[in-house]
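*Asks:* Generate a structure from the sequence data that follows.
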Amino acid sequence: MTDNSISAKPQYMFDRLTDITVNHLKEMGVKLVAIDLDNTSVYDCTITPIKGVKSWIKKVKEAGFKMAIVSNSFELRCKVMGKMFDCVSYGSANKPDTKMMFRAVEDAGVKIHEMALIGDRLFTDIKGANSCGAVSVYVKPYKKELIIPFYWKKARQDEVNYFKSINIDRDLKTIYYK
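*Replies:* All right, here's what the predicted structure looks like:
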C-alpha cells in the first residue's frame, strides 16, 4: 500500500535523461545516479538504449559518479542492461517501495540523500525517491507506450492531472528546480 501523504512532486525536471549535465548532478549534491529503464534510458519494453544514453552514462561515470539501474522491470532484463551500461542493477524494485533504493545506496557506500533517482513516472519513481529522501528527478517519457495502451493512457493522464494540480506544465522545455 502506498502512503498518499508522500509527494510525487519532482525536485528536478528535465525533458530527457541526456539533458542532465554533470554540472546539474554536482549541483544536486549526489554521488550515485540511479536511472529507470523504460522510457527513461531505453525504449519501452526493449533492451535498446535511447539515442545518446550510453555516451551520457560514460560521461557521468568519467566525472566520478557511481551509476545504478533501479527498475520495476524484471531482474534478468535489468541485469542485461546493467551489463550493457556497465553498472549495477536492481530489478523488480516495485517502486515506490524503497527497498531497492536503500540497497543501491548501501552497496554504493553513499547516503540516501546522495542518490538521484531519475525516472519518467511520478507515482513510482518520483514518489519512491521522495519517500526515502533521495533526490527525485523527473524526465518526460521518451515515447508513448505501445504495450497495454489502455493502462498507460490512464496512468499518463493521472500524471498530467497531478502536474496541473501543483501548477507545473509538463510540456515546458525549461528545467524545473525545487
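
*Asks:* can we go C-alpha only for contacts and neighbour counts from here?
*Replies:* OK.

*Asks:* who are the neighbours in contact with residue 169?
*Replies:* By Cα atoms under 8 Å, 6 or more residues apart in numbering, the contact set of residue 169 is residue 163.

*Asks:* Another for comparison:
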Amino acid sequence: MSYLKLLKITWNNPWTLNPNVYVPRIDSIDYSKLKELGVKYLVFDKDNTLTAHLKNEFYDNKIQSCVNNEIKQLYDQNSQIFIVSNSIKSEQKQKEVQQNLGIELILTSQKKPHNFQEIINHIKQKNTNVSIKNHEIAFFGDRLFTDVLLANLNGAVSVYTDPFNNLNEHLGIWLMRKIEKQIFSKFQNSRSINLYYLNQNIKNFDQQVTKQNQQQQ
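*Replies:* Down below sits the predicted model:
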C-alpha cells in the first residue's frame, strides 16, 4: 500500500500514530517492568531497530547485549521473541538473520501495517494451547506509519524508537521520516503520548518501562 493511502487512513484518526512508549533505542527499556505490566510477546522490526539498514548483524554491542543478556533471560527466545519482515526474500538471507541475531523470523506476504493477522497466527503456532491477547504483544520499530500504526490498529503495545541512521534508504522513506518527525513532535509538545495499557489509565506508563538512569549517546 502506498504512503498516500496510509496518510488517508490516519488523517481522521491521528491517534493511531501516537506510540504507547517512546525510547531512543531498544536497550533503553526495563524489560522486567514491561513483563510485569503484562507484555508476553515481543515483535521487533529489523532495520534501524536491531540492525543498521539492510544489515544482518546487531547494530552494536549494547543492542546485542540487551537482546542476549536481558530480553532472552525474561522471554523464551523460541516462542516469545520475533522479528517481522516481508522484504527478506532469499533463504540464505533468512538463515543469516536468524543465525546472527538468534531471533525467529516471521515472514509475511503483506507489508506493515497490514500483516498483523499473519504475525499473530505465527505466534499462536509457536504457543499452542495458549490464549494470546493482542495487548500482550509489544511491537518495536522506528516508523510511525508502519510499526506504530500496526500495533495501534490492533490493540497491541507500540514502542517507538529512533532510527540508527538513514543511510541507503530510498527517497520515499526519507520523505516519510520528515513527516513522521513533525507528527511525533506535536504529540510530544502536547504531552499526548498514550499512557493507556490493558484498558486502564496507568500514569507515567512510559516512564515505568524506561531505564531512567541509562543515557544513550
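
*Asks:* Show residues contacting the host helix or strand of residue 207 of the second structure.
*Replies:* In the assignment (DSSP states H and E), residue 207 of the second structure maps to helix 205-209. If you take Cα under 8 Å, 6+ apart as the criterion, helix 205-209 of the second structure is touched by 20, 21, 22, 29, 30, 31, 33, 34, 195, 196, 197.

*Asks:* Check stretch 151-161 of the first structure too.
*Replies:* Outside stretch 151-161 of the first structure, the residues that reach it (Cα under 8 Å, 6+ apart) are 121, 122, 123, 145, 170.

*Asks:* Would you mind giving the residues in the second structure matched to it?
*Replies:* On the basis of TM-score structural alignment, stretch 151-161 of the first structure is assigned to residues 172-182 in the second structure.

*Asks:* average gap between that stretch and the first structure?
*Replies:* Average distance, stretch 172-182 of the second structure versus aligned residues of the first structure after superposition (mean Cα distance after the TM-score superposition for the first structure): 1.3 Å.

*Asks:* Distance from the chain centre to the helix holding residue 207 of the second structure, please.
*Replies:* Put simply, helix 205-209 of the second structure sits 16 Å off its chain's centre (Cα atoms, centre = their mean, to the nearest Å).

*Asks:* circling back to that earlier point, list the buried residues for the match of stretch 151-161 of the first structure?
*Replies:* For stretch 172-182 of the second structure, the neighbour count (16 or more other Cα atoms under 10 Å) marks 176, 177, 180 as buried.

*Asks:* One more: stretch 59-67 of the first structure?
*Replies:* Buried, per 16+ other Cα under 10 Å, within stretch 59-67 of the first structure: 60, 61, 65, 66, 67.

*Asks:* Many thanks, have a good one.
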